[in-house]
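**Q** Okay, structure incoming, though there's no sequence with it:
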């Protein structure tokens, strides 16, 4: 059988790479764009592909695709523009889960979870702040995400902070002056605890169960834990995860409250604000009284 060589412009893709490997390279690398952006110097514009990805990403791609590190770097050189402009669909990302599961533990902190929850923007959005460079001061916290189709997932929640105005940016909201200010719209994953997030489709399911089936929040949590989580606690413990996967009743109630309040604010075209201080159960009380 004749060997097929693939070209990008006038350059040849390394010997031995198959078309599925090339496509997987683009898909995997594209799914990791936020990870790549985060470690670049502030002078690198997020909309442009960097010269090379960080070593952990290169090693992960090489392991996942079964190719040499040299071939990985060559693929990046030739395909980085395609990687940077490619938009990976969510379903497509989850189809790559096996690669993350098999190889993520080898490559350092940011790849230890399949899901990484980033901010909507890499820039400070405080209208009173003059900073124009991308945010680079980051913290990563372990989290657990409850999804509908893809069960319970360990995740990293990435927080960025602006060193100029001291605004802290989280996945769902920013924190400044003692206030949580939620971003506009309904997040894909809604934070319901310090380290717990719930996919909004799961919350919609719970609302339907409550309205149609007269389920209590406790039974919503039990149903998810028994029928949908599919996740063994041991899997996360072996991976060094400090949080269990059991969904609690208070997570269901908080998800319901936050989701409904966000929907109400969306209809008014305003951003929701709640106190940063106090316990989670009391944070939304005053806002609910105003409804």
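**A** That came in fine, so what should we check first? What you see is a predicted model, and the numbers here were worked out from it, not measured in a lab.
**Q** make it CA atoms for all contacts and neighbour counts henceforth
**A** Fine.
**Q** How much space separates residue 135 from residue 37?
**A** Using Cα to Cα, to the nearest Å, residue 135 is found at 10 Å from residue 37.
**Q** do residue 178 as well
**A** In terms of Cα to Cα, residue 178 sits 29 Å off from residue 37.
**Q** So which of those two has more stuff around it?
**A** residue 37 (22 against 10; other Cα atoms under 10 Å).
**Q** Now the element after the helix or strand that one falls within, going C-ward?
**A** Using DSSP states H and E, the element containing residue 37 is helix 33-38. Remark: after helix 33-38, the chain's next helix or strand is helix 55-65, criterion DSSP H and E.
**Q** which other residues reach that following helix?
**A** The contact list for helix 55-65, computed with Cα atoms under 8 Å, 6 or more residues apart in numbering, reads 21, 24-25, 28-29, 32, 36, 68-69, 71-73, 99-100, 102-104, 106-108.
**Q** I'd like the distance between the residue most central in space within the chain and residue 223.
**A** Residue closest to the average C-alpha location in the chain (Cα atoms, centre = their mean): residue 117, at 2.4 Å. Residue 117 sits 25 Å away from residue 223, going by Cα to Cα.
**Q** Surely residue 46 is in contact with residue 37?
**A** Yes: Residue 46 is within contact range of residue 37, at 6.1 Å (criterion: Cα atoms under 8 Å).
**Q** quick one: the residue nearest to the centre of the chain and residue 158 touch, right?
**A** Yes: the criterion here is Cα under 8 Å, and residue 117 meets it with residue 158 at 6.0 Å.
**Q** residues shared between the contacts of those two?
**A** Common contacts of residue 117 and residue 158 (Cα under 8 Å, 6+ apart): residue 171.
**Q** residues touching residue 172, list them.
**A** 119, 182-183, 187, 190-191.
**Q** The structure to be compared is supplied as follows:
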């Protein structure tokens, strides 16, 4: 606001001469905050109204400390054009508090949420307008909500929807719903604010922070919510958290949410998680030029997103990751052979990690469970009353999980004596390469996920580590295997480039059998012979290669299959002639640089699993559709970070001859 504008306004309205410059400035700032609420009553929102609605006048007068609205009316007459043409201001915390104190009693607020359109979007509707600034919608419905923001904390807000009586479509802040279809059709793109529940909205900027907390900090939705509530939900939260240190200003620090507001200012873990999934779906649709559609009449937000999450999961299988076609000088090498021709070496690596989701207790069954509380899928419910000892055909005895066989009963007794849940969860964390403090995992009962193994000797049952039980039991001992609790999938397999970019992920339900799951996973990742890498590094390549040769599978005939150096030295026998002949990394001299170093990082999967294994405690009880979506999204975010880091360090795809990067089959 220039002095010339102020002078001209005072000349037209002499009463303004009694108002301080600070008061005039506050009026313009508060009026700017009310602009969206003023616009909703205008036929054309671009046209500045000559008079304000009465509730807006009262709101502005109260915020300015005036007893009546006379001065507010005068200020609006003088400065309305300035308010209408200037950019929306960024208010201070005190201005937000003052504005909300004055406005919430009039069913409006700072950041009042309205639909982004004022006219019907149905092309053949009489209320449709090409200019969305023209108001053709009506029948306003307003209710209270809480908006969780990154900058201003948790805000009390009102949200208003508009209705088209002609085509019977109601327009909300993120989407519109036609009365006949009962489907939520989102407007396209990614909104600044995402509605995660009827009364809760979260800023996209905050959801992006949550996503990165999950990617780089392995934070669960619960811990994201705790951090927000403890550190970000209120401006000057550090004062509220440290009362003794800030005694002088503690009592003057107010929450932005009134005490009598009927929605909480504390973000809930379910809204954090639903927000993450919905935000990710909106991002995915925006990136592919699509429109998100969800059912409107489902009872929960979780059920509402189920089908959309499943469709995205299917699209990500095999070649769906956006960085699938990545190449840089750490995973793609071009050299000149003895004939003077350029030859490319594009490498990939594969390994598993023992994280998983709940699955049917029948080995390798891939049918989803009816609920996480059940141990068998719908097709195997008849087995729920069978003895927990594997291969025992008898039914359980009342009050037990085993039959009346005394050896089985002794196994059950020994299992429940060894302690509660933490033994198992921490054991799985250890196998995943993740070491955490004892108190970092929630203290709740977690039953055994995979089978437990006991030797029954003269002194009673002795538990055997499943990872070291390949040998025979001691003389005179019997070995029994049992599953007393639920079962989880066997492991997650990753295929990645040797630079650290992950190409694909797959769940193995049973064992890591090379004749089934791994072979199918590798073919899904490299669906044509032309797309196969020159080198595929896998710790069990000897068995995979032997199996493919035995069945005359030619899909990977042009792919070398070395075992990574670490596993070859410690887990592969010298007497295994097939392994030594076809999978010894030293058998591939082109993989060794002139100075004797390995051309590729063959242990990249082991290193990446340190990051990937950090999700074991977060995903172990996720429903399978959300589980798959969550892990694929974590990989997508991490891949973007890895590619950015590679470029920053000079490992760009453009450092190699572009004519040799990909065959047509790889350019997806």
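**A** Yep, it's here. The model shown is predicted, which means the values in this text are computed figures rather than measured ones.
**Q** Superposed, how do the two chains score by TM?
**A** Between these two chains, after superposing, the TM-score reads 0.87 (TM-score structural alignment, normalised by the length of the first structure); 280 aligned residues with a Cα RMSD of 2.5 Å.
**Q** Just the ones in strands from the contacts of helix 55-65 of the first structure, please.
**A** Among these, none falls in strands (DSSP state E).
**Q** Sort out which of those residues are buried, if you could.
**A** When the contacts of helix 55-65 of the first structure are checked for burial by 16 or more other Cα atoms under 10 Å, the buried set is 24-25, 28-29, 32, 36, 69, 71-73, 99-100, 103-104, 107.
**Q** Filter the residues you listed down to the ones in helices?
**A** Counting by DSSP state H, these place 24-25, 28-29, 36, 69, 71-73, 99-100, 103 in helices.
**Q** Include distance to residue 256 of the first structure when you put the residues you listed into JSON lines, please.
**A** Output for those, formatted as JSON lines (distance: Cα to Cα, whole Å):
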{"residue": "24", "distance to residue 256 of the first structure": "38"}
{"residue": "25", "distance to residue 256 of the first structure": "39"}
{"residue": "28", "distance to residue 256 of the first structure": "34"}
{"residue": "29", "distance to residue 256 of the first structure": "35"}
{"residue": "36", "distance to residue 256 of the first structure": "34"}
{"residue": "69", "distance to residue 256 of the first structure": "47"}
{"residue": "71", "distance to residue 256 of the first structure": "48"}
{"residue": "72", "distance to residue 256 of the first structure": "45"}
{"residue": "73", "distance to residue 256 of the first structure": "46"}
{"residue": "99", "distance to residue 256 of the first structure": "34"}
{"residue": "100", "distance to residue 256 of the first structure": "31"}
{"residue": "103", "distance to residue 256 of the first structure": "36"}
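**Q** Among the residues you listed, find me the one that's closest to residue 166 of the first structure.
**A** Among those, residue 36 lies closest to residue 166 of the first structure (Cα to Cα), at 23.9 Å.
**Q** contacting residues around the closest one?
**A** Residues near residue 36 of the first structure by Cα under 8 Å, 6+ apart: 53-54, 57.
**Q** Show me which of the residues you listed are buried.
**A** Listed as buried from these are 53, 57; burial here means 16+ other Cα under 10 Å.
**Q** quick revisit: what separation is there between the residue nearest to the centre of the first structure and residue 103 of the first structure?
**A** Distance of residue 117 of the first structure to residue 103 of the first structure, given as Cα to Cα: 19 Å.
**Q** do the same with residue 266 of the first structure
**A** 40 Å.
**Q** likewise residue 228 of the first structure?
**A** Residue 228 of the first structure sits at a distance of 25 Å from residue 103 of the first structure (criterion: Cα to Cα).
**Q** So which residues of the stretch 51-200 of the first structure form strands?
**A** Listed in chain order, the strands found in the stretch 51-200 of the first structure under DSSP state E, counting those that start in this stretch are 115-117, 137-146, 152-161, 168-169, 173-176, 179-182, 189-191, 196-199.
**Q** neighbours around residue 618 of the second structure, how many?
**A** By other Cα under 10 Å, the residues close to residue 618 of the second structure number 18.
**Q** correct me, but it touches residue 220?
**A** Yes: counting by Cα under 8 Å, residue 618 of the second structure touches residue 220, with 5.7 Å between them.
**Q** Near residue 19 of the first structure, how many other residues are there?
**A** For residue 19 of the first structure, the tally of surrounding residues (other Cα under 10 Å) stands at 12.
**Q** Check the alignment and tell me where it lands in the second structure.
**A** Under the alignment defined by TM-score structural alignment, residue 19 of the first structure corresponds to residue 21 in the second structure.
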